[in-house]
Each structure stands twice: as C-alpha cells, then as structure tokens.
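# Predicted model follows, preceded by the sequence.
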Amino acid sequence: MTEDIDAAARADEARGRRRRGALLFLRDLLVIFVVAVLVSFLIKTYLIRSFYIPSQSMEQTLLVDDRIIVNELVPDLMPLSRGDVVVFEDPGGWLTARPEPEQPPLVAAIDWFFSLVGLSASDSNDHLIKRVIGLPGDHVECCNPLGQVSVNGVPIDEPYITLPEGETEASGDDFSVEVPADALWVMGDNRYNSKDSRYNRDTPGEGFVPVENLVGRAFVISWPVARWSWIGDYPEVFAGIPDPE
C-alpha cells in the first residue's frame, strides 16, 4: 500500500514538473517574442526602415515595386550629400489624396503590426523618393548649352538619369533657383517622368523639400533578389562643386 502511495506521489510530482516546464517554455517564448518586437520597433523607428517604389520616377535606378532599405540616421547623425537618394514626407501638395484601400479587419491588423515592426511598407504611397541635387544655399539651374544641370555654376554630367530617346537636355523645363536654408532641391532620375521640385513650384514650399521632412537616405535595394545592390550617390559627379557663396 505504501509503495502504491509513493508511486502515485512520484507520478504527480513528474506531472507537476512537466507542467512547470511547459509553462516556463511558454514564458520564455513570450519574452523572446516581446523582445524581438521591441527591438524591431526600435530599429524601424531610429535606424533603418523599408519602403517599396510605387512609381517610375526613379527609373532606371529604382524600378516599380523594388524594395529599398532607408538609413534613418541621415541627416540627424550622418551627413547629407548631393547625389543622395532620399525618402521624404510630402512637403504639401506634391501628392494627390487617395482613399485608403479597404481591408478585412484581420488583414488590416496584421498589416498594422508588420508596419509597426518594420516588416511592412504599406505607407510607401504617402512618401516620395528623389535624388538630392541642391543643398541649402546652392544655386541650381538648367539647362546650359549642352543641356546640363549646373550647381553653383558648375555643370554636372549625370550618368544615372533616364531621358527619352533622342533627348539630350537633363530637364524638359528650364529653371534657376536658390535653395533656401534648411531645404533641398530634389529631382527624379527619370527626368521626363518625375513630378519633383521642378514641377511643384506652385505648392506652398515652392518645390523645395524641408530637411525636417526627410525620413532618411536609401542605400540598398533589398528585393527582388535579382536586384540586390547598393544605391549609388555618385560623389564623382558633384566633386568639383564649390560651397554656396
């Protein structure tokens, strides 16, 4: 009888250990999940962020539906340079309002969560991506007799731009602007199919992008795999440009 009681007690103790082990395992999984979500949120908020390309304005550098990674340390902790490809919030009047797509509640909740931790880029249509041509104080104009853009009086040869067949001028419209302090002049690489600073001069910001509107600098194409590559800023193009007077 005593042996039966001892066996039952040992069995109960073993079941208790298994239950405690299972609870500890579930607790550890929950802790790992929460930590992973927190780390992902901090990375997305302060370090890097994913976007997809919704338009043709940066072809052939970036194609529609390319996924890019953006360095959010630029410009707060890392310098901004001419030639950088940047993502920024609409300065006002650049984007046309579009209705939010309807999603089933579960899909919307999943998309919201993935966006929170940086795995979704559902807000890409609310941002723009262009190349920085003029920094604060720069004088940017086009076109000289060779059809080039000039910055602070120095014409630049832009190997990254796409022009229509037979076209030689870097812009379909002439312009001459002085970039205000704390603002940028940006242009798309697909010069004849980009609603950039040139074509937003009738907006409140007169086509200039406040530096405070920047999300960061795009530095790599992350998807599709066949297009994995760094996004060049072409420092040699802008190497000879003097500082603004």
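Here it is on my side, so go on.
# all contacts plus neighbour counts: C-alpha atoms, from now on.
Fine.
# burial measure for G207, as a count.
When counting by other CA atoms under 10 Å, one arrives at 25 neighbours for G207.
# Next, work out how far apart it and W230 are.
Distance, G207 to W230, using CA to CA, to the nearest Å: 28 Å.
# Same check on I68?
For I68 relative to W230 (CA to CA), the value is 10 Å.
# Which residues are in contact with each of these two?
Residues touching both I68 and W230 (CA atoms under 8 Å, 6 or more residues apart in numbering) are 219-221.
# Write a ChimeraX command that selects only the buried members of those residues.
Burial among those is assessed by 16 or more other CA atoms under 10 Å; the matching ChimeraX selection reads:
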select :219,220,221
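# Identify, from the shared contacts of I68 and W230, the entry nearest to D76.
Of all those, F219 has the smallest distance to D76: 16.0 Å, by CA to CA.
# element containing the closest one?
Assigned by DSSP states H and E, F219 belongs to strand 214-223.
# ok now do the nearest residue to V132 once chain neighbours are set aside, which residues does it touch?
Leaving aside its sequence neighbours, V132 sits nearest to V186 (CA to CA, 6 or more residues apart in numbering; 4.6 Å). Taking CA under 8 Å, 6+ apart as the contact definition, V186 lies against 130-134, 196-197, 208-209.
# circling back to that earlier point, residues in contact with the strand holding F219?
Contacts of strand 214-223 (CA under 8 Å, 6+ apart): 66-75, 84-89, 227-232.
# at 7 Å what do you get?
66-75, 84-89, 227-231 (CA atoms under 7 Å, 6 or more residues apart in numbering).
# now do stretch 15-23
Contacts of stretch 15-23 (CA under 7 Å, 6+ apart): none.
# cool, stretch 67-79 as well?
Stretch 67-79 is contacted from outside by 46-53, 80, 215-223, using CA under 7 Å, 6+ apart.
# Following element in sequence after the longest helix belonging to the chain, please.
Looking across the chain with DSSP state H, the single longest helix is helix 2-46. Using DSSP H and E, the helix or strand that follows helix 2-46 towards the C-terminus is strand 48-52.
# list the contacts for the spatially closest residue to D123 that is not a sequence neighbour?
Leaving aside its sequence neighbours, D123 sits nearest to F51 (CA to CA, 6+ apart; 7.9 Å). Going by CA under 7 Å, 6+ apart, F51 touches 67-69, 121, 124.
# cutoff 8 Å now
67-70, 120-124.
# and what of S57?
130, 188-191, 193-195.
# That one and D189: what is the separation?
According to CA to CA, S57 and D189 sit 6 Å apart.
# how many neighbours does V107 have?
For V107, using other CA under 10 Å, the count is 11.
# one step back: more crowded one of I68 and W230?
More crowded of I68 and W230, by other CA under 10 Å: I68, with 25 against 13.
# For that one, which non-adjacent residue is closest in space?
I221 (4.4 Å).
# now do A218
V70 (4.2 Å).
# neighbours around that neighbour, how many?
23.
# now the helix or strand containing it, how far from the centre of its chain.
Taking DSSP H and E as the criterion, V70 maps to strand 67-71. What separates the centre of strand 67-71 from the centre of its chain is 5 Å, taken as CA atoms, centre = their mean, to the nearest Å.
# dropping in the other structure now:
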Amino acid sequence: MAVDARSGHDEPDERPGRHPGATSAVTDDSEHTTGGDDGSSEGSGTGQKKQRSFWKELPLLIGIALLLALLIKTFLVQAFSIPSASMQNTLQRGDRVLVDKLTPWFGSEPQRGEVVVFHDPGGWLEGEPTPTPNVLQKFLSFIGLMPSSEEKDLIKRTIAVAGDTVECKKGGPVKVNGKALDEPYIYPGNTPCDDQSFGPFKVPEDRIWVMGDHRQNSQDSRYHMEDKNGGFVPVDKVVGRAVVVAWPLSRWSTLPVPETFDQPGINKAAAAATTAAPAAMGLVGALPIVLWRRRLTSGRTAG
C-alpha cells in the first residue's frame, strides 16, 4: 500500500510497491547495493574506479592546460623581460611586462604614447649578444610562462604614427603635428633630443616613430634614419602593447598613455582607431551569449 501525501488516504497499487506512474523519493537500498558476506558494496568499487579514471585523465588535463597556455601566449598576452636601461625610469632592467597581443588581431594599430614591443625591424640589435637558454627555459618560453631569450625584440614608446609630422631640434621639445610634447616620463637629467635632433618629416603609411624614455641611452628611431626603413618601425613588426609591469611585485603598475598625447588637434585619428578594437572585441564576446539566448528562447517556445 502506498500513501498519497496530499490526501492521507490509502490507495491500492496495481503492482507491488508502486503506484502506476508515481515516483518515489525513497528507494530501497537493495536496488543499489549488492553486498556480499563481507559487507562490501559496488559503491566502494565505484570510488576506486573514479580515482583510477583521474590518473588516466591527468595527462589529458595537462595537455589541455599547456595548449591553453600556448594559445594565450600566441593570441592574447605574452611576458617579456627588459634587458636594458633604454626605457628608464618607466621600466627598469629586469622588469617583466605583459604585452597585449589580442587587440592587433581586431585591426588596432599602435597609438601615440603607447609602450610597444616589436621585432627588430632591420639590424637595430646587430652585434648584441643573445643568451643561450637551457631546455627548461626554452620550453617555458615556448608556452609563454617565461620571456623568450632568443627572440630579438625591442621595447620603446610610440611617439608618432602614420600621417604625423614629427620633429625635435636642439634645446627644444619633441613636436608632433606642431604640438610640443610635455614628457614627464623622460629620464631625469635627459633632454628630449639634444644628442640627436631630427625632422621635421612625415611618418609614412603603416609605420611608427619610436623613442626610449631614457633619451641619452636609447638607440631608437633617431639612430637608424639611414636604414632601409628610415628609422621608422613597420606596424607589422609590432608584437603588441605593454600594459602591465608584472614583476617584481614591488614594481607592479600599469602603463597608461600619458596625457600629453591627448592634446586637441594631435590625436583625432588615434581616438577613432582605439575605439574600433574594443567594439570588435565586444561584438565577438557577445555573439555566444546572443546565440545561447536565441536557443533558450526557441526551446521555451517549442515547449
């Protein structure tokens, strides 16, 4: 006999132990255990199987983790080590910076004031020694958990972009599109360009003009005006923008664009380009949510 909890009356079952179509919140232990004389059950055996399954799946989990790390390094963010003093005091020798590699995939290009990492555009690091990493360092660099010591990359500040007119004369400030830059990030005691004046000249398409913050200790665009690129860095050589000083923890900080590059009349084109990348990223991020909501709504309608 089963008891209907709603009425409290006894009602007959058509088959032993169960009302037709009813569900039971309480089940007989005999349906789930097949204990022998020793009191063992399949429940304990199931636990052992799950433990063995975890060890079998561990290599797969490690493989997925490494793959994700590699994808993050390739498309999202990568760590780089600062080997020189050319960006002091913004960056110190030995700092580790995280470089945003995602936004260039959405058409964003370097903007004035950004600190960027770029591949050697043509002999800038010629003659510079390259450390020989061990096997472990190579592996960690490959998956992005450690900066690569083999790649010949540089880090400088973007001063001017395609279409800009840039110049600097002895005793004067750097000028972009006729606007003098107030550069508080320059290393104390340095002048904007007294050691190497330049311009005025117009930055070609798909090129940028870069300079180190330690102006008297930076072999930047000023010192390579005779190379095949005229001292400019091709945009396709740019790895990404350095956004955070991540190590050592005592120096953790972000790397924002200085206010001097927000002067009226100097940054109109850059503003439009900067907003384009976040908009594209937002669209891509929203797409899965929209599709999920459409599928959920469709399911409710069908029900």
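Nice, thanks for sending it over. All values reported here derive from a predicted model rather than from experimental measurement.
# Could you get me the TM-score between them?
Aligned and superposed, the two chains score 0.83 in TM-score terms (TM-score structural alignment, normalised by the length of structure 1); 230 aligned residues with a CA RMSD of 2.7 Å.
# just to revisit the earlier point, check the alignment and tell me where the residue nearest to A218 of structure 1 lands in structure 2.
Correspondence of V70 of structure 1 to structure 2, assessed by TM-score structural alignment: V99.
# Ok, S81 of structure 1 next?
So S81 of structure 1 corresponds to Q111, using TM-score structural alignment.
# any idea how far the closest residue to that match other than its chain neighbours is from D213 of structure 2?
If the residues on either side of it in the chain are set aside, Q111 of structure 2 comes closest to A270, at 6.0 Å by CA to CA, 6+ apart. Noted for A270 of structure 2: a distance of 21 Å to D213 of structure 2, by CA to CA.
# These two: who's more crowded?
Taking neighbours as other CA under 10 Å, A270 of structure 2 and D213 compare with D213 leading, 27 against 17.
# list the contacts for that one?
By CA under 8 Å, 6+ apart, D213 of structure 2 lies in contact with 86-90, 156-157, 185-187.
# What of L128 of structure 1?
By CA under 8 Å, 6+ apart, the contact list for L128 of structure 1 reads 87-90.
# Just the ones of those in strands?
Counting by DSSP state E, the part of the contacts of L128 of structure 1 found in strands is 87-89.
# Distance to I156 of structure 1 and neighbour count for those residues - can I get that in CSV?
What follows is these, written out as CSV (distance: CA to CA, whole Å; neighbours: other CA atoms under 10 Å):
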residue, distance to I156 of structure 1, neighbour count
V87, 23, 22
F88, 24, 19
E89, 27, 19
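# And these, which is closest to A181 of structure 1?
Proximity of these to A181 of structure 1 (CA to CA) peaks at F88, which lies at 17.0 Å.
# Could you pull up the residues touching the closest one?
Counted by CA under 8 Å, 6+ apart, F88 of structure 1 has contacts 127-129, 213-216.
# can you do 10 Å?
126-130, 209-217 (CA atoms under 10 Å, 6 or more residues apart in numbering).
# tell me, which helix in structure 2 spans the most residues?
Ranked by residue count and defined by DSSP H, the top helix of structure 2 is helix 268-302.
# Which stretch of structure 1 is stretch 212-231 of structure 2 matched to in the alignment?
Against structure 1, the aligned range for stretch 212-231 of structure 2 is residues 188-207 (TM-score structural alignment).
# Would you pull up how far the matching stretch lies from the middle of the chain?
Centre-to-centre, stretch 188-207 of structure 1 and its host chain are 18 Å apart (CA atoms, centre = their mean).
# Give the buried residues for that stretch.
Judged by neighbour count using 16+ other CA under 10 Å, the buried positions of stretch 188-207 of structure 1 are 188-198, 200, 205, 207.
# just stretch 58-70 of structure 1 next, same as before
Across stretch 58-70 of structure 1, burial judged by 16+ other CA under 10 Å covers 58-59, 61-63, 66-70.
# now do stretch 113-132 of structure 1
114-121, 124, 127-132.
# Distance from the chain centre to it, please.
Worked out by CA atoms, centre = their mean, stretch 113-132 of structure 1 lies 6 Å from the chain centre.
# Could you do stretch 91-98 of structure 2 as well?
Counting by CA atoms, centre = their mean, stretch 91-98 of structure 2 comes out at 16 Å from the chain centroid.
# Same question for stretch 62-78 of structure 2.
The chain centroid and the centroid of stretch 62-78 of structure 2 are separated by 11 Å under CA atoms, centre = their mean.
# against structure 1, where does it fall?
Aligned by TM-score structural alignment, stretch 62-78 of structure 2 corresponds to residues 33-49 of structure 1.
# Next: stretch 286-300 of structure 2.
Using TM-score structural alignment, stretch 286-300 of structure 2 finds no match anywhere in structure 1.
# F114 of structure 1 contacts A121, doesn't it?
Yes - using CA atoms under 10 Å, F114 of structure 1 is in contact with A121, at 8.4 Å.
# re the thing from before, same check for the contacts of F51 of structure 1, but in structure 2.
Among the contacts of F51 of structure 1, the contacts conserved in structure 2 (both residues aligned by TM-score structural alignment, their matches' CA atoms under 8 Å) are 67-70, 120-122.
# want to throw the residues you listed into CSV with distance to T2 of structure 1?
Shown next, in CSV, are the kept ones among the contacts of F51 of structure 1 (distance: CA to CA, whole Å):
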residue, distance to T2 of structure 1
R67, 70
I68, 71
I69, 69
V70, 71
S120, 63
A121, 67
S122, 67
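# Tell me the one among those nearest to P99 of structure 1.
Nearest to P99 of structure 1 among these: S122, at 13.5 Å, using CA to CA.
# any chance of the shared contacts of I68 and W230 of structure 1 in JSON lines, plus distance to P180 of structure 1?
Formatted as JSON lines, these follow (distance: CA to CA, whole Å):
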{"residue": "F219", "distance to P180 of structure 1": "26"}
{"residue": "V220", "distance to P180 of structure 1": "29"}
{"residue": "I221", "distance to P180 of structure 1": "31"}
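# if we can go back for a sec, same list (the contacts of V186 of structure 1) but as TSV, adding secondary structure and distance to E102 of structure 1.
Shown next, in TSV, are the contacts of V186 of structure 1 (DSSP: H, G, I helix; E, B strand; the rest coil; distance: CA to CA, whole Å):
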residue	secondary structure	distance to E102 of structure 1
K130	strand	29
R131	strand	32
V132	strand	35
I133	strand	38
G134	strand	39
D196	coil	29
S197	helix	32
F208	coil	33
V209	strand	31
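# what's the counterpart of G163 of structure 2 in structure 1?
In structure 1, the residue paired with G163 of structure 2 is G137, using TM-score structural alignment.
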